[in-house]
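>>> Test case, fold it:
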Amino acid sequence: MRKLLPLIGAHAHGGGRSALTCRFRCGDACFQEVPNTSDNAYAGDVIAGVLSRRSTLRAAAVVTVASAAGGSLVLGGAQEAQAHPGGRPGHGSAPKADGARGLRFAPVAPNTADQVTVPSGYGQNVVIRWGEPILRGAPAFDAENQTAAAQAKQFGYNNDFLSLLPLRGERDRQVLVANHEYTDEILMFRGYDAENPTREQVEVAWAAHGLSVVVVQEEHRTGRLTAVSRHHLNRRLHTTSAFELTGPAAGSALVRTSADPAGRTVLGTLNNCAGGTTPWGTTLHGEENFNQYFAHGSSATDKRYGIGAGATERKWERFDKRFDVAQEPNEPHRFGWVVELDPYDPESTPRKRTALGRFKHEAAQPRLTEDGRPVVYMGDDERFDYFYKFVSSKRMMKGDSRRARAHNLTLLDEGTLYVAKLTGDSPAAEIDGTGKLPNDGEFDGSGTWIPLATAGPDGAVSHVPGMTAEEVFVFTRIAGDKAGATKMDRPEDVEPSPRTGRVYVALTNNTNRGKGTNPGADEANPRNLNKHGQILELAEHWDDPASDGFAWRLFLVAGDPNDPATYFAGYPKEKVSPISCPDNVAFDPHGNLWISTDGNQLGSHDGLFGVAVHGDRRGELKQFLTVPKGAETCGPLIQDRRVLVAVQHPGEIDGASVEKPASTWPDGPGKIVRPSVVSVWRADGRDIGV
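Take a look at the predicted model:
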């Protein structure tokens, strides 16, 4: 029997996120007043009048069946099919190893090494670094002579979400799409004065945000990838690029500004965190902590979205009035959306899809109903905020014709936006805030999707009393408050399994739960002062993603497996890796869930973990890699022959600067620290984990 992996005895830099991360990543969100001060119910309470009689009966039926089955979620037989054998022809049989198929590797022990640490028998390479040229005319990166003009043609900073798409007609090439969430000016510029940034520094930061499209070349015998500079599909989109507002809020008085009186063209995309890849070949990008870029907020809606009354950390408002809410009160309303990008058309204008609502979008991952309508799941990354879904009223058109592509680029403009309400099935007395399992052995229950607004070809209709449809889409958080949605522990990435249809929600942490007047523990968020987070598993009624009800349970309650307040789907805890602060989630070709972490509270560096979600190894969690000092693991993407991760903000440790780096990754001593994308593969050329 394998022993529990060792824990690190002392934190490398105090444990969890550094103060530097809090400053530049989210504007010290965790040290501000909780934006959600509504008194709406939370999991365990039932609000009268929300559920229709049909929904109530359906929820009761699912819970009854689930209870009879010992608390298990109920899915159809086809959904429980075993994973396909996978593998890649021509490599022979994989060596025997312990673990579920796709997870047969020796787990990486928790550590604080200043490197990307991977399992024995695996290789790695840096695919692309911040500042590498990707457009024609781009100069080589020069850390000491950065310019906005150069950065606009170079790979952006702090890579997060990653997507790889096929590239027809070009052998062993794919299209890599990356988000660039935010900038660490103190780690970018020598001699940076945070109180007095220069215009050039600000404009470099503007250009370092946004999105990158880069063609990559695969080495045929391994999983190594290298960037193809100056390919015709390569693209950079940043804070001054044009984006189109589409859907029910486009043109609304709420999104008009002096520079855009029509309310339809936005300059830039900000704080793009995770995202999604659509079945029709586009990518989705969530605008998350956009609030931190705007100064001098004053309204109640500004406060609900975390926009402060003072100056911002980066002082952008000194150089462009649109970042000063006192001068442009509607400019913040043009951020906080899901952006859709067509990576195959370098001349296209990306679209901000207002039908998907405005909040701190961590991600947006679609699946299709049986009749071909997209359903998009989304989390709002804030303490005590909500998770959502959008159900399109239009069907995807198959094929790659010009007509099909044009039609599919309208799918996310019409449909209904919902927010989730969860109810636990255990007595309140059994949820004591310690993480102790209730008597039925699981944290589980039922839920409903509460409709907020519906957008159609002839206009939009609000389902929230006292709010217009435009207000619902622009002030979605307030609509969720009024609807009585469940206050969650920072719902970040939300990912449906392509095999089973079950939806997995990463709830990163919430150290404010149960503190002061804040809500205490409930069955979906069962620990007060929750510093390690959990993964929620959700099954739609009748396996229909358009359903208005669901069953749910906690698949994983994170932390040190020696802690009784942890849970790994019932798998023996002495056989799993310790994990803290789940952030992004993704699936591999075998149906296993992979989890990246952000802010590990166990003393080790953040990492990437794989966990089986079906079969007799369900809940077996193994660490695949760790990232360097101060870094976060982002953008996990697992293919047959490679794993891709975005190593974000390496060296982001209190007291660090260009002059005093806390990390020497990726290029060694004497070189500036650079966020980068890393590819990991098996040295013998076989598939990952088989």
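
>>> CA only for contacts and neighbour counts going forward, please
OK.

>>> Next secondary structure element downstream of the lengthiest strand in the chain?
When the chain is parsed with DSSP state E, its longest strand is strand 444-456. Downstream of strand 444-456, the first helix or strand assigned by DSSP states H and E is strand 459-462.

>>> Helix or strand next in line after that next one, which one?
helix 469-474.

>>> Counting by contacts, list what that next one packs against.
Packed against helix 469-474 by the contact rule (3 or more CA pairs under 8 Å, 6 or more residues apart in numbering; DSSP states H and E) you find strand 444-456, strand 459-462.

>>> Of those, which is nearest Ser580?
Smallest distance to Ser580 across those (CA to CA): 21.0 Å, for strand 444-456.

>>> Centre of the chain to stretch 554-571, how far?
22 Å (CA atoms, centre = their mean, to the nearest Å).

>>> Next, the second sequence, to be compared with the first:
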Amino acid sequence: MTIERQDRRSLPMADHVRGKRSPVTCMLKCANACLGPECNRTDNPTFRSVVDAVLTRRAALGLGLAGAVAIALPSAFGVGPGRPAAAAASTTLPFQPIPPVPASVDALTVPDGYAWHPVIRWGDPVLPGAPAFDPEAQTPEAQALQFGYNNDYLDVLADPSGLTGVLVVNHEYSNEGIMFPPSLGAVERSRITKMAQGMSVVEIERDAIGAPWRATVGRRSRRITVETPFALVGPAAGGALLRTVDDPSGRMVRGTLGNCAGGTTPWGTVLSGEENFNGYFTTPTATAATSRYGLSASPSSTRWELEDPRFRAADGHEQEANRFGYIVEIDPQDPTSTPVKHTALGRFKHEGANVRIGEDRRVVAYMGDDERGDYLYKFVSKHRYNDGTGPGARRQNLQLLSEGDLFVARFSGTSPAAEVDGSGALPADGAFDGTGQWIPLTLGGRSMVPGMSVEEVLVHTRLAADLVRPTKMDRPEDVEPHPTTGRVYVALTNNSQRGSRHPLDEANPRTGNRDGHVVELTELQGASGTAFAWSILLLCGDPASPSTYFAGYPKELVSPISCPDNVAFDAAGNLWISTDGQPGTLGLDDGLFKVSLEGPTRGRVEQFLAVPVDAETCGPVIHDREGSVFVAVQHPGEDGSWEVQRSAFPDYGATGPGTFAGPRPSVVQVVRA
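You can find the predicted model right below:
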């Protein structure tokens, strides 16, 4: 749908976003989810009522948490000149934290001593024959050969030489209102945006190790779109819930939608999470399952259902929406391979999936369901990882996510209910912490949910999880295990309904949690076990607020941070967090932040960069040993229009072929100058 600038005050979320994000983003990215009926209306108990007093607390777990520091000093967002320099001795990315950037600034801001450049932009060539980018003459055929829109997850996979490689990127959604002139017909816009979403595999090259990467057209280059064939694999594949008039076998589906975060596996494939797929469908018949996933009879923002009957869940296409909401796996080295959707990992609004190899060599994948009041999940493979180097080992590893056990998390706290009062004030024991259990949904090929088959559990995973009473979380987004310590970090973006629709609990302890928080998990029985310990690492927000907490680090020495979204790690073991929502919560452009995890600086937050106006920071990749950081800049200038663009990122006034006066979502590399 083309949304003209003058119409934006009438958008459904215009009076509800309270500045958190643009109402345009709410419509296009998540189908105004906050206005719809609450997807999770179950009455699960808070974990305060199921505290297991015999489980040990953090002092016995060796988590090394710093004690509380009761400081509430004025911050004035004052990290920058005059503050301590930001660099662990072991990192090759020393930097002075940048001062926070006001939300109106249309610039990509990096520290002194660093420079940035776009590796690839929306419309740049990916495949042979791609025409020069021209948004006024764009066609579906051109877009299918070019880099897609609104890049999210990314990874940079270098070849052994270090001079060539591939860049793999998700394209989450599109915004016709700023992409194309109004003169371009609605049907043509619809066909183009189908080609602008999905994924890109881009060949890259550079002149020397540590030099900037540049995109090129090569043998492995590939575009994956809403029309690309995918194989459905795993226990639910072929079942009645996945069959349609176009695919009576229930084993092949066209396209992938809402691709948000992801992960790279130890065997070299890339995982992508299908997140807000519900907004692409109109579903005339309401059921418990369609309501739980936010499907409705309302027209979609894309209007694809007007020309493609599979997006109207009727007349033989009733199960089409059941074929989206999975973890997708692609092989970036083989452009002829058929990508797959893994039903064994469940169906929900996947932010992404990140894999580790457990002590028993089974593969463990961590996943968040990105909706207010939804859950944290874990998958454990049936078979074990083969660390051989031959083609046989890789073929075996490519099957690891097709069969295994699926779990959902239930958290228990250690503090009395009266000490979790919604203010963010620490309990008497000095921490929000406790233990938890991974509750099985499937185990050994059997359903562990009474009254539901394995197929039903894996297609209607939200309904299955509701029945085993896990803990409702504050929008679990990226969930990643640390590469050396094995601790798992969960980014919880926000939940303005915490304390009202969703009761307070110790893992989600703030009323109206608009700034979000980060939870640290430690598996107690190994990665494939069912018991874990947890603690809150960060309660995000303005450091001057008494409701914030930074693992005990002095609050006057940290950068303000709000709405954590994606996480990553550097070679020195630091956590890096990208944000999505700071313009509304702090009045600041979103950014990328480094967080120390060990020693006396544990909890220190330092801002590395800020993205342009209206944009969010996505998919951070930290190659600190080479002095590089990569981010995907998504939806810059989102709240503009074709006639009145709000951002000129990344070309900023450049002229000549392939330039554009408006914004172009891009993958950016930041390097030591």
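
>>> how close does Leu376 of the second structure get to Thr216 of the second structure?
38 Å (CA to CA, to the nearest Å).

>>> so can I have a markdown table of the helices and strands packed on helix 469-474 of the first structure showing mean neighbour count?
Formatted as a markdown table, these follow (neighbours: other CA atoms under 10 Å):
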| stretch | mean neighbour count |
| --- | --- |
| strand 444-456 | 25 |
| strand 459-462 | 18 |
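
>>> contacting residues around Phe651 of the first structure?
Quick fix: residue 651 of the first structure is Gly, not Phe. 628-631, 661-665, 673 (CA atoms under 8 Å, 6 or more residues apart in numbering).

>>> Show me which of those residues is closest to Asp193 of the first structure.
Closest approach between the contacts of Gly651 of the first structure and Asp193 of the first structure, by CA to CA: Pro661, at 16.3 Å.

>>> Tell me which of Leu376 and Thr216 of the second structure has more neighbours.
Leu376 (23 against 20; other CA atoms under 10 Å).

>>> Nearest residue to that one in space, please, no chain neighbours.
Take Leu376 of the second structure and drop its neighbours on the chain: the residue closest to it by CA to CA, 6 or more residues apart in numbering is Gly368, 4.8 Å away.

>>> quick one: what's aligned to that neighbour in the first structure?
In the first structure, the residue matched to Gly368 of the second structure (TM-score structural alignment) is Gly379.

>>> Run through who's touching the helix or strand hosting that match.
For Gly379 of the first structure, the element it lies in under DSSP H and E is strand 374-379. With CA under 8 Å, 6+ apart as the test, strand 374-379 of the first structure has contacts from 360-369, 386-392, 394-396, 411-412, 490-496, 505, 545-546.

>>> Mind listing what's buried along stretch 302-311 of the second structure?
Going by neighbour count (16 or more other CA atoms under 10 Å), the buried part of stretch 302-311 of the second structure is 302-305, 310-311.

>>> Now the two most distant members of the residues you listed.
Taking CA to CA as the measure, these span a maximum distance of 13.4 Å, between Thr302 and Arg310.

>>> and Val338 of the first structure, what does it touch?
Val338 of the first structure sits next to 284-287, 352-354, 356, 361, 364 when contact means CA under 8 Å, 6+ apart.

>>> one more time with 6 Å, if that's ok
For Val338 of the first structure, the contacting residues are 285-286, 352-353, by CA atoms under 6 Å, 6 or more residues apart in numbering.

>>> which position in the first structure aligns with His629 of the second structure?
One thing to correct before we go on: residue 629 of the second structure is Val, not His. Aligned partner of Val629 of the second structure by TM-score structural alignment: Val643.

>>> neighbours of that match, just the number please.
Residue neighbour count, defined by other CA under 10 Å, stands at 21 for Val643 of the first structure.

>>> same check, this time on Arg356 of the second structure
For Arg356 of the second structure, using other CA under 10 Å, the count is 22.

>>> Just tell me what it corresponds to in the first structure.
Match for Arg356 of the second structure (TM-score structural alignment): Arg367.

>>> now for Leu452 of the first structure: what does it line up with in the second structure?
The equivalent of Leu452 of the first structure in the second structure is Leu441 (alignment by TM-score structural alignment).

>>> Surely its match touches Leu406?
Yes. Look at Leu441 of the second structure against Leu406 with CA atoms under 6 Å: they come within range, at 5.5 Å.
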